[in-house]
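Colleague: no sequence on this one, just coordinates:
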């Protein structure tokens, strides 16, 4: 079995609580930062905010769109959000750490799964450099939405 890991980190100019609040908001915030066309619709099945939320999200694969059914947990509320696929070992972790005295934050997105055989080897070699820019785009969207929400509140 091959372990495939895709990760990216960016420093954002929004406070960690703003970024984290968007990430755990599966009804409005999180769906609006997903980069298109790499992601399709995100549909909440139950919950909607943080831990316990179950949702479906469409992701673009080489063969077309695939729907994943995910459950959110918060091992460290306010800092770490984990999305686990209910049908495989795929896990995406969002880690939000304060920087600049809490005026900004460093966000890391990491997705990890295992796959056997030649397909697993190919995914391990080919996918990280292709998917990293998608994660960076998602974080750029997160920062833009965070700034928009801060401006709306007069921050």
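Modeller: Alright, I've got the coordinates. Note that the structure is predicted; figures quoted are calculated from it, not measured.

Colleague: hey, let's count contacts and neighbours off CA atoms from now on
Modeller: Will do.

Colleague: and the contacts of stretch 137-154?
Modeller: Contact with stretch 137-154 is made by 10, 12-14, 18-19, 22, 29, 33-35, 107, as judged by C-alpha atoms under 8 Å, 6 or more residues apart in numbering.

Colleague: report the buried residues of that stretch.
Modeller: Neighbour-count burial for stretch 137-154, with 16 or more other C-alpha atoms under 10 Å as criterion, is recorded at 137-147.

Colleague: structure B:
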């Protein structure tokens, strides 16, 4: 088994704190960010950052639907981490100012890792899944920009 990693990044013309608050609003804003590959979205506990428990299904490829039960933590002021109880999937959202000491523009990074399958299936997973998930995350980030840019 090998670690599979996907990273997507975008600069957004909005205050970093406002962008992170939007991402952390799992009840109202977060569902608006997710494209059609995410279904059955349900906040089971909390709904605002740390302590949120979120259920959803993700269909990143035509062959596989991943059922996720995510625990949300905030290890730092600029970071949200979603850890799946059903697998090794971990998604980290990081929001920082684009320029040090600067305001008005946020750099948002989504990083997802998981332990991929072994063998031939694992080879194809490592080859195709990151590309598919990156395209999905690019849409999530575009939706986030639409939601937060003024």
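Modeller: Ah, there it is. Bear in mind the structure is a predicted one, so any value in this text is a computation, not a measurement.

Colleague: what's the closest of the contacts of stretch 137-154 of the first structure to residue 131 of the first structure?
Modeller: residue 35 (11.2 Å; C-alpha to C-alpha).

Colleague: for the first structure, which helix is longest?
Modeller: Longest helix in the first structure by number of residues, with DSSP state H as the criterion: helix 117-152.

Colleague: now that helix, how far from the chain's geometric center?
Modeller: Put simply, helix 117-152 of the first structure sits 7 Å off its chain's centre (C-alpha atoms, centre = their mean, to the nearest Å).

Colleague: mind telling me what element residue 93 of the first structure is part of?
Modeller: strand 91-99 (DSSP states H and E).

Colleague: beyond that strand, next helix or strand please.
Modeller: For strand 91-99 of the first structure, the succeeding helix or strand toward the C-terminus, using DSSP H and E, is strand 104-115.

Colleague: how close does the residue mapped onto residue 119 of the first structure from the second structure sit to residue 2 of the second structure?
Modeller: Using TM-score structural alignment as the criterion, residue 119 of the first structure maps onto residue 121 of the second structure. Separation of residue 121 of the second structure from residue 2 of the second structure (C-alpha to C-alpha, to the nearest Å): 12 Å.

Colleague: circling back to that earlier point, show residues contacting the strand holding residue 93 of the first structure.
Modeller: The contact list for strand 91-99 of the first structure (C-alpha under 8 Å, 6+ apart) reads 15-16, 19-20, 78-85, 104-113.

Colleague: just the angle between that strand and strand 104-115, please?
Modeller: Strand 91-99 of the first structure runs at 160 degrees relative to strand 104-115, counting by axes from the mean of the first three to the mean of the last three C-alpha atoms, to 10 degrees.
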